[in-house]
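1. with the sequence up front, the predicted model follows.
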Amino acid sequence: MRYLPNASRLIYGCMGLGGGWNRDAIGPEHVHQARACVDAALESGINLFDHADIYAQGKAEQVFGEVLKQCPGLRENIYLQSKSGIRFADDAGPKRYDLSKGWILQSVDGILQRLGTEYLDLLMLHRPDPLMAPEAIAEAFELLLESGKVRNFGVSNMHAHQMQLLVGSLGRPLVANQLELSLHHRQWLEEGVFAGHPDARRVGFSPGTLDYCRTQGVQLQAWGSLCRGLYSGSVTPEHPLSVRRTAALVMDLALQYQVSKEAVVLAWLMRHPAQIQPIIGTTDLERIRACAVAPSVELGRAQWYSLYVAARGEELP
C-alpha cells in the first residue's frame, strides 16, 4: 500500500472485540481476549488493525485502548484505522448515516479517546450518506489533517461515482475503499464477466468501482473475506450443491499446498490483480494463525477459475 508502505497484506478486524453490542461495561475477560488476539495477529505478521466507532457500541475501540496501555511502544509499531458515519437510533431519530462535518469531527474525537491514541493512520467514511455534502466533508478532513488527528482518508461501501464526487471537493486523494469482496460475495467479479450480457441484470454491484480504484491508486480492502466460514467450516447436506463442491475443492487445495482452508479462501481473493487486502475478523487464535500463511499461497489460473466456477454453481457464459 502506497499510503502505508510497511503495512501487512492482511488486516485484523476488531469488530469481535469488547463483548456484546450493548452498554455493558468491558471487563478483564474482554481485555484478555483483545490482548490475545492482538498478540496472535502481531506474531502472524499482521500490523494493521481495523475499527469503527460503532463496533460493540464503541467497546471494541475501548478494549483495544486498554491493550495499548498494557503495551508501551506498541502504537508506534502498528497502523490503526477506524470508520465514522453510522449512528444508532436515539431520541433524535432512527438508525441513520451522518457524514456531516460536525459528526465526523465529534466521532473522531471519540475514537481517539477510546483508543487512547493521538492520531489515526486512516479514517474511513463508513457508509454513503444520501445527505452528504462534499464541501462540508472536505472542511472536516482539512481540520483533522491540520490538527494531526488523521493522516489519511478513505471510504467504505462506496461506488466509483460517490468517490469521484468526494474527490472533486477534497483536493486530496482517497487512499482506500473497504467493500464486501469474497469467493461467496462475487458481484464485484460478475459485473465484468457479464459486460454486454443479458444476465447483467442479475448483478447489483456498481459497475466500474474496482477499475476506478485500480486506476486511481485506491487500496481495496475486503470485509467478509472469509465468507463467514462457509467454505472453511463444516458443510452439511443442507448446504447448496455449489457450496459443497466449493468446500471440497478448498479442502483439496489446502491439502495440496499444506495450508489451512482459510488460507486458500483468502489466497483466491488475493490472486486478483487489484491487490485486494483481506480483513479477517475472527477471535479464534488458531484461525488467526491459519489465515496468516495466505500471502504465501500462489494459486494458478486454472485453480483460481476452478474455485470461481464452483462457487458460481454454473459455467461461465
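-> All right, it came through fine.

2. going forward, measure contacts and count neighbours with C-alpha atoms only.
-> OK.

3. and the nearest residue to V175 once chain neighbours are set aside, what does it touch?
-> Nearest non-adjacent residue to V175, counting by CA to CA, 6 or more residues apart in numbering: V218, 4.8 Å away. V218 sits next to 174-177 when contact means CA atoms under 8 Å, 6 or more residues apart in numbering.

4. for Q62, see how far away V218 is.
-> 29 Å (CA to CA, to the nearest Å).

5. element containing H30?
-> Using DSSP states H and E, H30 maps to helix 28-43.

6. what's that helix packed up against?
-> If you count contacts as 3 or more CA pairs under 8 Å, 6 or more residues apart in numbering; DSSP states H and E, helix 28-43 packs onto helix 59-70, helix 285-291.

7. what's the burial count for the nearest residue to P134 once chain neighbours are set aside?
-> Spatial nearest neighbour of P134, chain neighbours left out: L166 (5.2 Å); criterion: CA to CA, 6+ apart. Per other CA atoms under 10 Å, the neighbour tally for L166 reads 21.

8. check which helix or strand covers L166.
-> Element membership for L166, per DSSP H and E: helix 160-170.

9. buried residues in that helix?
-> By 16 or more other CA atoms under 10 Å, the buried positions in helix 160-170 come out as 160, 163, 166-167, 170.

10. presented hereafter is structure B, for comparison with structure A:
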Amino acid sequence: MKSIELGTSNLNTSAISLGCMRMSGLTKAEAQHVIHNALDLGVNLFDHADIYGRGLSEQIFADAIDMSPTIREEIILQSKCGIRKGQFDFSKQHIINSVEGSLKRLKTDYLDILLLHRPDTLVEPEEVAEAFAELKAAGKVKHFGVSNQNPGQIELLKKYLEEDLIINQLQFSLMHTPMIDAGFNVNMAHDKAIVRDNGILEYCRLNNMTIQAWSPFQFGMMEGVFIGHKEFPELNQKLQELAAKYEVTDSAIAIAWILRHPAKIQPVVGTMNQQRLADIAKATEIKLTREEWYDLYLAAGNKLP
C-alpha cells in the first residue's frame, strides 16, 4: 500500500487507516483476523478513542494483537480524548487521565498520536498546553492533533502549544462535502456558498496538517451508507461504471475519490470485514482522472456554478 507522511511529523503511514470503533463487538479471535489482515494489506495506522465501546475497543485490540515491543514498533497507534457523557472536556486532568486509561487498555507505554476529539468551548488552552507538554516529556505521547476543529479553534490552541498539531480528523465523503462546496461557490447567493468551517481544507493545506476523513461511506450525520442506497441511483451508477473500468469495487472507487484530492487526505475506514477492507485497499493503486473526480462529485447531487 502507498504511504503518506503525517503533517509536519516524520511518521510515514499507510494511505488508508483502520478505524477501530466497531472492534468492541468482536471476539479476540475475530479481532486478531481483522488486525492481521490489515497489516498484511499494508495498513499500519489504527485509530482509537477512549469512548469507543467505553474503552473495550482498545482493550480487545491489545489482547488480539498480543502487544509486544516487536509488534508495537510495526504499528502506529492513535487515540482520541475529550468526550464525556453530556459534555466535552479539554481540562488538563481529563486529558492526562484519558491517556493513562488508553495506555493501560492498549498495553503500551506510548501513543504515537493523540487527538482532541470534539471542540470544548470551555477549553483553557493553557491547560491543554500543560497536559501535552507533560505527556510528551514523559514519553507517553509522541505527536498531537485535533478532530472536528475549525481554523480559529486550532489557532487558539497553537498560541499556547509548543507541539505541532499534525492532524485534523473531519467528516468527509462523496455525500458529505461542505469543506469543498463553499470553495466552488464563492460569493454565490445560495446554501452551497455558506462557509461552514472557516475554510478548513485550505487552512490544513497551508499549515501542513493531514486531514483524516472519518465516515468516508456515510451520508448525513451517520444516517447510513450511500453505497448501494436506493436514494442515490445516479451516484451508485457512476460508482459501478468506474468500478467496472478499474476492476475494483464501488467502495474502492469512493475511497479513490478521496485519495485523488491533492490535500493527501487519509481515509479512516471502519470496516471489520476482512474482504471488504482488502477490496477497499485497492483504492490506493487507482488515480482517478480529473473528469472522473468531477463526474462523481456531480453524480452525488452537486452542481457547479
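-> Arrived safely. Predicted model, so just to flag it, every value in this text is computed and none were measured.

11. now what about the TM-score between them?
-> The TM-score (TM-score structural alignment, normalised by the length of structure 2) is 0.93; 295 aligned residues with a CA RMSD of 1.6 Å.

12. for S79 of structure 2, see how far away the residue in structure 2 that the residue nearest to P134 of structure 1 lines up against is.
-> The equivalent of L166 of structure 1 in structure 2 is L157 (alignment by TM-score structural alignment). As for L157 of structure 2, its distance to S79 of structure 2 is 19 Å (criterion: CA to CA).

13. what about the most centrally placed residue in structure 2, helix or strand, and which?
-> By CA atoms, centre = their mean, structure 2 has its centre lying nearest to Q212, at 3.5 Å. Per DSSP H and E, Q212 of structure 2 falls inside strand 210-214.

14. what's the helix or strand just after that strand in contact with?
-> Following strand 210-214 of structure 2 in sequence order, the next helix or strand is strand 218-219 (DSSP H and E). By CA under 8 Å, 6+ apart, the residues outside strand 218-219 of structure 2 that reach it are 173, 175-176, 224-226.

15. save the residues you listed as JSON lines, and put in neighbour count, secondary structure and distance to N44 of structure 2 too.
-> What follows is those, written out as JSON lines (neighbours: other CA atoms under 10 Å; DSSP: H, G, I helix; E, B strand; the rest coil; distance: CA to CA, whole Å):
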{"residue": "S173", "neighbour count": "22", "secondary structure": "strand", "distance to N44 of structure 2": "22"}
{"residue": "M175", "neighbour count": "21", "secondary structure": "coil", "distance to N44 of structure 2": "27"}
{"residue": "H176", "neighbour count": "18", "secondary structure": "strand", "distance to N44 of structure 2": "26"}
{"residue": "G224", "neighbour count": "12", "secondary structure": "strand", "distance to N44 of structure 2": "27"}
{"residue": "V225", "neighbour count": "14", "secondary structure": "strand", "distance to N44 of structure 2": "25"}
{"residue": "F226", "neighbour count": "23", "secondary structure": "coil", "distance to N44 of structure 2": "26"}
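
16. now these in JSON lines, with distance to L114 of structure 2?
-> Formatted as JSON lines, the contacts of strand 218-219 of structure 2 follow (distance: CA to CA, whole Å):
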{"residue": "S173", "distance to L114 of structure 2": "23"}
{"residue": "M175", "distance to L114 of structure 2": "28"}
{"residue": "H176", "distance to L114 of structure 2": "25"}
{"residue": "G224", "distance to L114 of structure 2": "28"}
{"residue": "V225", "distance to L114 of structure 2": "28"}
{"residue": "F226", "distance to L114 of structure 2": "30"}
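
17. just put the helices and strands packed on helix 28-43 of structure 1 in CSV and tack on distance to A40 of structure 1 and mean neighbour count.
-> Below are the helices and strands packed on helix 28-43 of structure 1 laid out as CSV (distance: least, CA to CA, whole Å; neighbours: other CA atoms under 10 Å):
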stretch, distance to A40 of structure 1, mean neighbour count
helix 59-70, 13, 22
helix 285-291, 6, 18
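
18. distance to L226 of structure 1 for those helices - can I get that in CSV?
-> Shown next, in CSV, are the helices and strands packed on helix 28-43 of structure 1 (distance: least, CA to CA, whole Å):
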stretch, distance to L226 of structure 1
helix 59-70, 20
helix 285-291, 9
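
19. surely F217 of structure 2 touches F226?
-> Yes - under the criterion of CA atoms under 8 Å, F217 of structure 2 makes contact with F226 at 6.2 Å.

20. touching both of these two, which residues are there?
-> Joint contacts of F217 of structure 2 and F226 (CA under 8 Å, 6+ apart) are M175.

21. what lines up against P125 of structure 2 once you look at structure 1?
-> Checking TM-score structural alignment: P125 of structure 2 goes with P134.

22. ok, now F172 of structure 2?
-> Aligned counterpart of F172 of structure 2 in structure 1: L181 (TM-score structural alignment).

23. state the distance from the residue lying closest to its match once chain neighbours are set aside to K149 of structure 1.
-> Excluding the flanking residues, the one nearest L181 of structure 1 by CA to CA, 6+ apart is A222, at 5.1 Å. Separation of A222 of structure 1 from K149 of structure 1 (CA to CA) stands at 25 Å.

24. which one's more surrounded, those two?
-> Between A222 of structure 1 and K149, counting by other CA under 10 Å, A222 is the more crowded of the two (24 against 21).

25. who are the neighbours in contact with V297 of structure 1?
-> 257, 263-264, 267.

26. what residue in structure 2 is paired with it?
-> Using TM-score structural alignment as the criterion, V297 of structure 1 maps onto I286 of structure 2.

27. do the same with G208 of structure 1
-> Residue pairing (TM-score structural alignment): G208 of structure 1 is matched to G199 of structure 2.

28. give the closest residue to its match in space, chain neighbours not counted.
-> M179 (6.9 Å).

29. correct me, but that neighbour touches I200?
-> Yes - using CA under 8 Å, M179 of structure 2 is in contact with I200, at 6.7 Å.

30. and whatever residue of structure 2 lines up with S100 of structure 1, what does it touch?
-> When structure 2 is aligned by TM-score structural alignment, S100 of structure 1 is paired with S91. Going by CA under 8 Å, 6+ apart, S91 of structure 2 touches 123-124, 127-128.

31. turn the residues you listed into a markdown table, including distance to H190 of structure 2.
-> As requested, the contacts of S91 of structure 2 are exported to a markdown table (distance: CA to CA, whole Å):
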| residue | distance to H190 of structure 2 |
| --- | --- |
| V123 | 34 |
| E124 | 36 |
| E127 | 40 |
| V128 | 38 |
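
32. please identify which of those is nearest to N12 of structure 2.
-> Nearest to N12 of structure 2, judged by CA to CA, of the contacts of S91 of structure 2 is V128 at 26.0 Å.

33. understood, closing this out.
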